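Trainee: How does the following fold in three dimensions:
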Amino acid sequence: MQQIVDAILSDDASREDFAALAVPDHYRGCLVREDEVSMFEGMASRDKDPSKSLHVQDVPTPQLGPGEALVAVAASAINFNTVWTALFEPVSTFQFLKRYGRTSEWAARHDQPYHVVGSDLAGVVLRTGPGVTRWQPGDKVVAHCLSVELESPDGHDDTMLDSEQRIWGYETNFGGLGQLAVVKANQLMPKPRHLTWEEAACSGLVNSTAYRQLVSRNGAGMKQGDVVLIWGAGGGLGSYATQLALNGGAIPVCVVSNAEKARIVQDMGASLVINRAEENYEFWQGDRQNPAEWKRFGARIRDLTGGEDPDIVLEHPGRTTFGASVFVTRRGGTIVTCASTSGYQHEYDNRYLWMNLKRIIGTHFANYREAWEANRLICKGLVHPTLSTTVGLNEAGAATAAVHRNEHTGKVGVLCLAPDAGLGVEDHETRARLLPAITRFAEQAS
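Mentor: I've put the predicted structure just below:
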C-alpha cells in the first residue's frame, strides 16, 4: 500500500507506473458488521452512537468486474447515508447487499458479513475491468454515487429511474471510506485540479443531489428570480444549494441552526437568513403540528423577501419541517424533497397543497449527466467545496457521530491514503484566484 501512496504523492508518476503497481490482496475500510445489526435495538435514534457500530479493519480486495474501476482512495467524506447505515435504520443495509447479491454472479461479491461504507471519494484509478475505455490507471478522479445496471428500458431516459439503480457505498459494498474502492466506470469524473484531495472528495454526493433537486428539469427547474427556501443552508446539502441558487440568479432564504452557520451563508452572498435557534420555531406540540408556527414562519419569510412566498422549498429534514414547507410555498410553487433526516413519516395539511396547486417532487441523488454538470461547476470554480473539518480514517466513526448530532458545518472530509490534509493541488494559479472562497467553511470552523 505504501507504494501506491508514494505514487499518488509523486509529481511525475506515469500511467505506466500506476499500471505496474501491485494491487494489495487486502485493504483497510470503515465498515459495519452484520453480527452487530441488533446492537442498538430498543434505543431512540438520537441515542444511537455511530462510533460504536463503525469499525476500521482489514478486508479482502474484491475481484474487479466488467465495466468497473478499482480506485486508490486519497480522501472521502461523511454523508447522512453513512449515519443511516451506522444506525441500522430505517433498515439494515445488509438487506440491500443480500438483495443485490442475488441478481448476478458479479453482484454476489457485495453480499458479505461486513459493509464498507462511503459514497464519496477522490483518488487515482489503479485498475479497470473489461470493457472500460475512457479511464486508465493514473487518472485522478472523483466519483458520484449512482450505481446502475441499465439492462431494462426504465433508466434509459433518466438513469435514476433504472429498476436496478442503487446508491454506491450505501446499497452496495466496497464504498469510498477505505483505502481502496470499487466503482462502475460511469461513476467517475475528473478531479478538480485546483482542489486538495479532501476538498475534491466532499462534493460528489451533496452537490449532485442539490443540482438535480434545484436546477435540473427532473427537480424544481429553478429560474432567475425564484425565491428558494433552503433548509439547513449551512450543512452539506444546503451549502451547495445556496451556491447554486445564487449562481442561477435565484433569491435564497437560508434557514440555519446557529449564528456561526448564519455568518457562513452570509459570507457566501446570501442576505436573507433565518436562525432557528434565535427565532425558536416550534412546528410540533407533542404529537400534533402547530399551524400558528407555520404562519409565524411564513410571515418571517415575507418580511425578508418583501412580501413574496417561496417559489421553491428545498426539503430534506422531513417530518419536523414538512408541514411548514407545504404551508409557506407560494401558490403554484414546488416542494422538492430528497431526504427525511428527522423522520420519514411526513404530515401536512393537504388543503394548502391541492387548493393552491402546489407540487411535491421527489428527487434522489442525480444521474450521470447531472452529476457531471455539477462537478463541472466545481472544476470551473463557480461552485466551491464546503469542507469544514478533516479527520483520519480511524476517526470516521466519531465524525459520523458528530454529523448524526448535527454538530458539523458543511462537509466532514476523511483522509484515507492521503497522509496529510492539503495535498493534491495541481492548478495553484486557479486556487490562488479563488481563495478564500474554497476554504471558507474550514476557516469558520477553526
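Trainee: can we go C-alpha only for contacts and neighbour counts from here?
Mentor: Will do.
Trainee: outside of the longest helix along the chain, which residues touch it?
Mentor: As assigned by DSSP state H, the longest helix anywhere in the chain is helix 291-305. For helix 291-305, the surrounding residues in contact (Cα atoms under 8 Å, 6 or more residues apart in numbering) are 227, 253, 272, 281-283, 307-309, 323-324, 327-328.
Trainee: Could you write me a PyMOL select line covering just the buried ones among those?
Mentor: Typed into PyMOL, the next command selects the buried ones out of the contacts of helix 291-305 (criterion: 16 or more other Cα atoms under 10 Å):
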select buried, resi 227+253+272+282+283+308+309+323+324+327+328
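Trainee: Verify the stated contact: Asn207 with Thr242.
Mentor: No - look at Asn207 against Thr242 with Cα atoms under 8 Å: they stay out of range, at 10.4 Å.
Trainee: after the longest helix of the chain, next one along is what?
Mentor: Moving toward the C-terminus from helix 291-305, the next helix or strand (DSSP states H and E) is strand 312-315.
Trainee: so what does that next one touch, helix or strand wise?
Mentor: strand 227-231, helix 322-328, strand 334-337 (3 or more Cα pairs under 8 Å, 6 or more residues apart in numbering; DSSP states H and E).
Trainee: could you redo the last one with a cut-off of 10 Å?
Mentor: Here strand 312-315 touches helix 204-214, strand 227-231, helix 236-247, strand 251-256, helix 322-328, strand 334-337, strand 359-362, going by 3 or more Cα pairs under 10 Å, 6 or more residues apart in numbering; DSSP states H and E.
Trainee: For the comparison step, fold the sequence that follows:
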Amino acid sequence: MSMQTILDAITSGDRTAETYAAIPVPESYRGTTVHKDEIGMFEGLPSRDKDPRKSLHLDEIPVPDLAPGEALVAVMASAINYNTVWTSIFEPVPTFGFLERYGRLSPYAKRHDLPYHVVGSDLAGVVLRTGPGVHLWKPGQEVVAHCLSVELENADGHNDTMMDPEQRIWGFETNFGGLAELAIVKANQLMPKPAHLSWEEAASPGLVNSTAYRQLISKNGAAMKLGDRVLIWGASGGLGSYATQMALAGGATPICVVSSPDKAAICRAMGAELIIDRRAEGYQFWNEDNTKQNPKEWQRLGKKIRELTGGYDVDIVFEHPGRETFGASVYVARKGGTIVTCASTSGYLHEYDNRYLWMNLKRIISSHFANYREAWEANELINRGLIHPTLSKTYALDEVGQAALDVHHNLHQGKVGVLTLAPEAGMGVTDPEKRARFESEINRFRGE
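Mentor: Modelled structure (predicted):
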C-alpha cells in the first residue's frame, strides 16, 4: 500500500519534505535482477545468442537500511545501458565478483553482496529518505542520478573522483540499481531533474551523456575545440547521439558513422551533414575468421573521410566499438590526432598498427564515465536545452529483458527508456513553457 501512497504523492505534485517523511518506507519493492546461481546458464553460447530475457528477473526486493551519505529514491523511470546487457549475459565476467569485493570494505558495503543483483545505472525520481550526514538533498526533491559511486577516503580521488581506487559504477559494480521502483544512491550522485522533461526523458541521458561529455569535451578526455573534425562511431546510438550533439553545439564538425539509412536520417535531423553508412560502404576491417585486419579497408575509410571533409583527416576519433574498429580508428586520425576510447562493445583485445600511432605522434586516451563535476555540467547542458535526450522507445518494468535484448542486438536508436513507478509515459513535466521551445528536438528519436 505504501508504494501506491508514494506514487500518489509524486503524481499529486506535492514536493514538501514533510509529506514524504510521513510516508512509511515499504518493506520491499520490485526490481530487475540477475541471480548468482544462474551465471552458468549461457555457457558455450556465442555472445549474440545469449538472451537477456532469460536471465533478467523482476523480483520483490527487501529495502535495505540507508547508510550515512546515501539517499533512497522513488524511481519513476530508468533506462537501458550496455552495462545492463553485459550484466545480463554475464560478460566479460559475472558482476557478482564486483559485489563480493565491494562487500569486504565495510558492514554497510556488505549489504551489496547478495545472491541477486538489482541492475540499472540511470534514474529519474523523487528523494524519499536521506541517510545521516546528508544536508543538500531533502525528501520530495526531483532528481536524476549519475552512476559514479566513490568512497573518497583515498587521496587519489580528490583531484578527479574517477581516479579513486574505490570508484565503481552504480547498478553495475554495486547493487540496488535504477531498474526498479526504489534505488539507493550516494547523495553525491544526485542532480536536479530538468523540469521540461518527462520522467523517462530525464532518466535516459545520465550515463551516456556524462560519458560522452568527459570523453569528448573534458580536459580529461579529448578536450574538443571549435573547428575540430570528429569521427563518431555509432553516431545515432546511446553514446554517439550525445557526442554528435556536443560536436555540433561546440562548433566542431562530426563525421557520423552509422549502419543504416534510418540512422543516417537521425544524424541529419540532429544537424550533422557528413555521414558514412558503413554497411552501404561494405567495410570489412577483419577477415572472415576475425584473426587478421585488412589495412586496405582502413585506407578506404580514410579516403571516404577526406572526400567528405574536403581533403582533411579527423582531429578526434570517438571510439567505443573496440576490437572491430580500433585499428581503423588509429589509422584515420590525423597526424597529432587523438583516439579517445571508453568502451569495447565488439571486444576488448584491441589491435592496431603502432607505426601509424608512434610515427604520426597520435595519442590514445582512455575515458571512463565522468566525475561528479563533469556529470553535473553534462546535466546542465540538458537542463539548458543545449543537448537533448535521445529517447526512442520506452518499455514497462516487466519488459526490461526485451529492452535489453533490443540493445544487445543493436535494434534501437539513441536510448531505450523504462517506466518503473510511472504508470505511463509523458508524466513529470513541470515547465511546459520551456518544453515548448524544444519539443521537436526532444522528440527527434521517437518511434525510431
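Trainee: on that earlier part again, now distance to Tyr368 of structure 1 too, for the helices and strands packed on strand 312-315 of structure 1, in TSV please.
Mentor: Formatted as TSV, those follow (distance: least, Cα to Cα, whole Å):
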stretch	distance to Tyr368 of structure 1
helix 204-214	9
strand 227-231	24
helix 236-247	18
strand 251-256	26
helix 322-328	29
strand 334-337	20
strand 359-362	18
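Trainee: and Ser10 of structure 1, which of those is closest to it?
Mentor: Among those, the nearest to Ser10 of structure 1 by Cα to Cα is helix 204-214 (24.6 Å).
Trainee: what does the closest one correspond to over in structure 2?
Mentor: Using TM-score structural alignment, helix 204-214 of structure 1 corresponds to residues 206-216 of structure 2.
Trainee: re earlier: looking at the helices and strands packed on strand 312-315 of structure 1, spot the one closest to Asp287 of structure 1.
Mentor: helix 322-328 (12.9 Å).
Trainee: in the stretch 1-150 of structure 1, which spans are helices?
Mentor: Assignment of helices within the stretch 1-150 of structure 1 using DSSP state H, counting those that start in this stretch yields the ranges 2-9, 15-20, 50-53, 80-87, 94-101.
Trainee: Of the ones you listed, which stretch is the most buried?
Mentor: Counting by mean count of other Cα atoms under 10 Å, helix 80-87 has the highest mean neighbour count of these, with a mean of 24.
Trainee: That helix packs against which elements?
Mentor: Using 3+ Cα pairs under 10 Å, 6+ apart, helix 80-87 of structure 1 sits against strand 26-33, helix 50-53, helix 396-404.
Trainee: which residues in structure 2 does the shortest one align to?
Mentor: Taking TM-score structural alignment as the measure, structure 2 aligns residues 52-55 with helix 50-53 of structure 1.
Trainee: mean deviation (superposed) between that stretch and structure 1, please.
Mentor: Once superposed with structure 1, the aligned residues differ from stretch 52-55 of structure 2 by a mean of 0.7 Å; criterion: mean Cα distance after the TM-score superposition for structure 1.
Trainee: Show me how far that stretch is from its chain's centre.
Mentor: With Cα atoms, centre = their mean, to the nearest Å as the basis, stretch 52-55 of structure 2 stands 20 Å off its chain's centre.
Trainee: Then stretch 347-366 of structure 2?
Mentor: Chain-centre distance of stretch 347-366 of structure 2: 25 Å, with Cα atoms, centre = their mean.
Trainee: what residues are up against the residue of structure 1 positioned farthest from its centre?
Mentor: For structure 1, the largest distance from the centre (Cα atoms, centre = their mean) belongs to Met355, which lies 34.3 Å off. Listed by Cα atoms under 10 Å, 6 or more residues apart in numbering, the contact partners of Met355 of structure 1 are 331-332.
Trainee: mind checking which of the helices and strands packed on strand 312-315 of structure 1 is nearest Thr196 of structure 1?
Mentor: In terms of Cα to Cα, the element of those nearest to Thr196 of structure 1 is helix 204-214, at 14.1 Å.
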